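[1] Sequence plus predicted model, see below.
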Amino acid sequence: MTQSPAPLPPPELRRHLREAASLTQAQVAERVGVARETVCAWESGRTTPRGRRREAYATLLASLTKADMVTNTQEAAPPPQVTACLNRKPDPLRAVSAPTPTPTPVAVSVPSPETEPAPLTPAQAFDALYAFCAPALVRQAYLLSGRRELARESVERAFQLAWQRWPEVAVDRDPAGWVRATAYEHALSPWHRFRPRYRHPEPPPADAADGVLLDVLLTLPAPYRRTLLLYDGVGLDLPETAAETEASTPAAANRLLHAREAVAARLPELASPAALHRRLAEVASAERLRAAEPTTVRAGSEQRARFWTRAAIAFTVAIISATALTVRTAPARYEPAVPPGETVQGVPPRSAPGTLSDAELDLRAKLRSEIQHGPQRLIPLPE
């Protein structure tokens, strides 16, 4: 008889249990006997463990579940939707994380309604995501585009779109990655070159070395630049970088190698990934790139939504009016077209008039001698 596989909790709960136990992906991978990338794939739901690895992973998660039920923290842990933005180390290119309080084990008791924390409103959850992710995203967009104003605009547009689709973004496995991908797409859009304000280059950074590195980055193709920033700047692993750039893992690795070779050819001192990451962070933090307030972004998102809604309504009304006018003025029956004329054969040619005869001359003289006007012409004369 075949034994059924060990049950596993959902991917979101796997990550939540690991973070509640203050374990890193590397520590979980060491206990199960796999690589850290494999644990990351299990938590994201891209792959599912099998065989002995599944049994070991299920046993570990079961022990973490029991520990989570026995202990209770003084402060509630952040929801899984916002955790993706809070688990980064403090870095100019990464989202700033708040210090996690040390959990204090206490006896479990039935929580009363007064002690349960109030759920976050959509606006509060959005503001928290924006506060933790926007400053780092602005610096990342600056390294991608080389333009300060475009970097701020890209992040604001990304969060405006996120607020419009907040029911979808709030339940996403990685809302920070969703916003980051949207900001990158806007920053790397090729249509910006046709805008008048972006036809001329911006002033270079104050430090000449920063300007050289930024020029080297801007000479790279957009996919290579994005892959290099995600892997060596943000710190994503190769599968996550490939998934965010919509490429296969071998293609992402090839782009990363070529990008590193191009940077090392111009700047040999940045051949080491650690040195490249440090220089990217220094270039990004050297510029004073401040993001707008979250309330301003939400207000702008709602204003843009109203504008496009009204534009869509006006366009629909115009189409309906044009259709009604066409139906009203269209002919009710079919009128055949007039056929073109045909040449009639056998008609003698028209002759030119000749000289008048004597009788015709007398008749013309008589007609001219009569009264030309007056009622007399209308009364018949007696014979």
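    Right, received. Where do you want to start? Residues are numbered from 1 along each chain as shown.
[2] When you work out contacts or count neighbours from here on, use the C-alpha atoms and nothing else.
    OK.
[3] which parts of the host helix or strand of T296 are buried?
    If you go by DSSP states H and E, T296 is part of helix 294-329. Within helix 294-329, the residues that count as buried by 16 or more other C-alpha atoms under 10 Å are P294, V297, R298, G300, S301.
[4] Assess the claim that the third one and A162 are in contact.
    No - checked against C-alpha atoms under 8 Å, the pair R298 and A162 is beyond contact range at 9.5 Å.
[5] second one coming, line it up with the first:
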Amino acid sequence: MTQSPATPLPPPEERRRLREAASMTQAQLAARMGVSRKTVRAWETGRTSPSGPRREAYTRLLDGLAAKRQTQGREPEGEVTAGHPEAGSTSAPSAAHHEHPLTPAQAFDALYAFCAPALVRQTYLLTGRRELARESVEQAFQLAWQRWPEVARDRDPAGWVRATAYDCALSPWHRFRPRYRHPEPPPADASHRALMDVLLTLPPSQRRTLLLYDGVGLDLPETAAETEASTLAAANRLLHARATVAERLPVLSDPEELHRRLAELAATERLRAAEPATVRDGSERRARFWTRAAIAFTVALIGTTALTLRTAPTHYEPPVPPGETVLGVPPKVAPGPLSAKQQKLRDKLRADARHGPERLAPQPR
């Protein structure tokens, strides 16, 4: 008897993207599939794959999520690939393929529509500031549009933008901005306020690791790679962060409960991102501004260099050396203040001075 081939599944990264596109957490997917959240995480990272009836059910679920996204007219960013305008057109391979290739603007808008809403909420958990979260996400996407050929060919464009947004949000320079010197109003719910207070007491590296692993649902190697740390360092940060949260809030000692509470806290804040066209226009305006600033600086530097060459001396003039004693004769010095004896002699000479021809006449003896 020949064994029937296994039901094909999308790649691991596509599984996670389809789930996130449906605004479904790993815990919710695990409840629908009748498995644990760790099992879902293993499926989405490629460490394991379901088999048998569970594989067929998982495949039907993913196909339904992909069809739902296609019906809504929103494509997940997936591995959005876009070539440079000179290199050719763009395409976005996913569960539902496009009949026509995407332009760079369309591919960017698809990535923005998929990532920006959730990314703003994640960045809010990272900083505790609503306006800073929106600003950081917009800056990340503006930078992504400026480097779109590079970002579009990246293995995980969503991860590229997320890492950039987190870097912008955690920049230490924000503390010098007057608008960010005072805390923002906390969440209305008391339990959410307590969780936010604990998150903000964590060091930025631990807070970021906890959010990526227990909030976003990345695997430990992916979390380590995105935080630019070794796997061991990321594990230590995660353990210390969990221990701090469990010490302050014992009810969140269970990672599953912590994941659920993080999702609830992010969902309660009605944070909206700007329109993708606005972000693209802002990126282009910023690029034009810095280009003009660089041209103006270069022109000023060339003018300063030309002026220096024009007015600089053409030959070397050695400085006058200090005087030296020659054969016991001291060097000439500039006149200084008179002593009391010298002033007395000067006054006497001025009082006895003669004027006119009488000065030349000899005095009788």
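    Looks like it arrived, so ask away. Just so it is clear, the model here is predicted, and its values are computed rather than measured.
[6] Make CSV from the buried residues of helix 294-329 of the first structure and add distance to A242 of the first structure to it.
    Output for the buried residues of helix 294-329 of the first structure, formatted as CSV (distance: C-alpha to C-alpha, whole Å):
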residue, distance to A242 of the first structure
P294, 30
V297, 30
R298, 31
G300, 32
S301, 30
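[7] Just give me the closest of those to R225 of the first structure.
    V297 (27.3 Å; C-alpha to C-alpha).
[8] Map that closest one across to the second structure for me.
    Residue correspondence to the second structure (TM-score structural alignment): V297 of the first structure is matched to V279.
[9] Its match and R19 of the second structure: what is the separation?
    According to C-alpha to C-alpha, to the nearest Å, V279 of the second structure and R19 of the second structure sit 26 Å apart.
[10] What is the neighbour count of the equivalent of R248 of the second structure over in the first structure?
    Using TM-score structural alignment, the equivalent of R248 of the second structure in the first structure is R266. R266 of the first structure has 13 neighbouring residues, counting by other C-alpha atoms under 10 Å.
[11] what's the closest non-adjacent residue to R266 of the first structure?
    Nearest residue to R266 of the first structure in three dimensions, chain neighbours excluded: V216, at 7.3 Å (C-alpha to C-alpha, 6 or more residues apart in numbering).
[12] Could you find the counterpart of the one you found in the second structure?
    Match for V216 of the first structure (TM-score structural alignment): V198.
[13] residues of the helix or strand containing that match that come out buried?
    Using DSSP H and E, V198 of the second structure sits within helix 190-201. Within helix 190-201 of the second structure, the residues that count as buried by 16+ other C-alpha under 10 Å are H192, L195, M196, V198, L199.
[14] And it against the first structure, how far off on average?
    On superposition with the first structure, the mean distance recorded for helix 190-201 of the second structure (mean C-alpha distance after the TM-score superposition for the first structure) is 0.6 Å.
[15] separation between the closest residue to R14 of the first structure other than its chain neighbours and L61 of the first structure?
    With sequence-adjacent residues excluded and distances taken as C-alpha to C-alpha, 6+ apart, R14 of the first structure is closest to E43, at 5.9 Å. Using C-alpha to C-alpha, we find E43 of the first structure at a distance of 11 Å from L61 of the first structure.
[16] How about E30 of the first structure?
    14 Å.
[17] what does P119 of the first structure give?
    In terms of C-alpha to C-alpha, P119 of the first structure sits 26 Å off from L61 of the first structure.
[18] Next: L238 of the first structure.
    25 Å.
[19] same question, R310 of the first structure
    Noted for R310 of the first structure: a distance of 51 Å to L61 of the first structure, by C-alpha to C-alpha.
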